[in-house]
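**Student:** Have a look at this prediction, sequence included:
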Amino acid sequence: MDINVLRSTVTVISLLTFLGIVVWAWSRRNQARFDDAALLPFRDEAPQDSTREPS
C-alpha cells in the first residue's frame, strides 16, 4: 500500500466522521437535550434583586 493511498483513506474517513458528527448535532431529535444542556450554567444562580442599590 502506497503512503498516498493511506493518506487519502484517512482523509476520507475523517471527512465522513466530521459530517456524521454535524448531522448528529443538528438533528431535531437531539435539539431538546442540547437546549436543556445549554441552560445548565444558569440553573444554580440565585435570582438577582434588581431593586437594590449597588454598594
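**Tutor:** On my side now, so go ahead. Residues are numbered from 1 along each chain as shown.

**Student:** can we go C-alpha only for contacts and neighbour counts from here?
**Tutor:** Fine.

**Student:** ok, the spatially most central residue of the chain to residue 3 distance?
**Tutor:** Centrality entry for the chain: nearest residue to the mean C-alpha point is residue 25, 6.4 Å, by CA atoms, centre = their mean. Distance, residue 25 to residue 3, using CA to CA, to the nearest Å: 33 Å.

**Student:** likewise residue 28?
**Tutor:** Distance, residue 28 to residue 3, by CA to CA: 40 Å.

**Student:** do the same with residue 44
**Tutor:** 53 Å.

**Student:** Put this next to the first one:
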Amino acid sequence: MDIITIHSIWTLVIFFSFLGVVWWAYGSKKRQSRFDEAANSIFDDEPSSQENKKQGGVQ
C-alpha cells in the first residue's frame, strides 16, 4: 500500500465524517429547537440559573 492510497482512504474517511456531522446537525427537526435556543441564548437579557449560582445569587 503506497502513500497515495493511504491519503485517498484518509480523504474519504474525513469526507464521510464531515457528511455525518452535517446530517446530524441539519437532518433532525427535533434538534432544531435546541440549536435555535442555543444560538439565541446570547441575546437573553437575564442570566441563566447557572450564571446566577456562580455569582452567588446576587443580582
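**Tutor:** Right, received. Where do you want to start? As the structure is a computational prediction, the values presented were derived from the model and not from experiment.

**Student:** just to revisit the earlier point, can you find the partner of the residue nearest to the centre of the first structure in the second structure?
**Tutor:** Matched across to the second structure, residue 25 of the first structure falls on residue 25, judged by TM-score structural alignment.

**Student:** residue contacts, its match?
**Tutor:** Counting by CA atoms under 8 Å, 6 or more residues apart in numbering, residue 25 of the second structure touches residue 31.

**Student:** same check, this time on residue 24 of the second structure
**Tutor:** Residue 24 of the second structure touches nothing, counting by CA under 8 Å, 6+ apart.

**Student:** tell me, how many neighbours does residue 34 of the first structure end up with?
**Tutor:** 13 (other CA atoms under 10 Å).

**Student:** Secondary structure element for it, which one?
**Tutor:** helix 31-38 (DSSP states H and E).

**Student:** again with residue 11 of the second structure
**Tutor:** Assigned by DSSP H and E, residue 11 of the second structure falls in helix 3-26.

**Student:** Residue 43 of the first structure -> the second structure?
**Tutor:** By TM-score structural alignment, residue 43 of the first structure lines up with residue 44 in the second structure.

**Student:** I'd like the distance between that match and residue 33 of the second structure.
**Tutor:** Taking CA to CA, one finds residue 44 of the second structure at 16 Å from residue 33 of the second structure.

**Student:** Looking at the two, which is more packed in?
**Tutor:** residue 33 (11 against 8).

**Student:** coming back round to it: for residue 35 of the first structure, see how far away the residue nearest to the centre of the first structure is.
**Tutor:** Where residue 35 of the first structure is concerned, residue 25 of the first structure sits at a distance of 11 Å (CA to CA).

**Student:** Brilliant, that's me finished.
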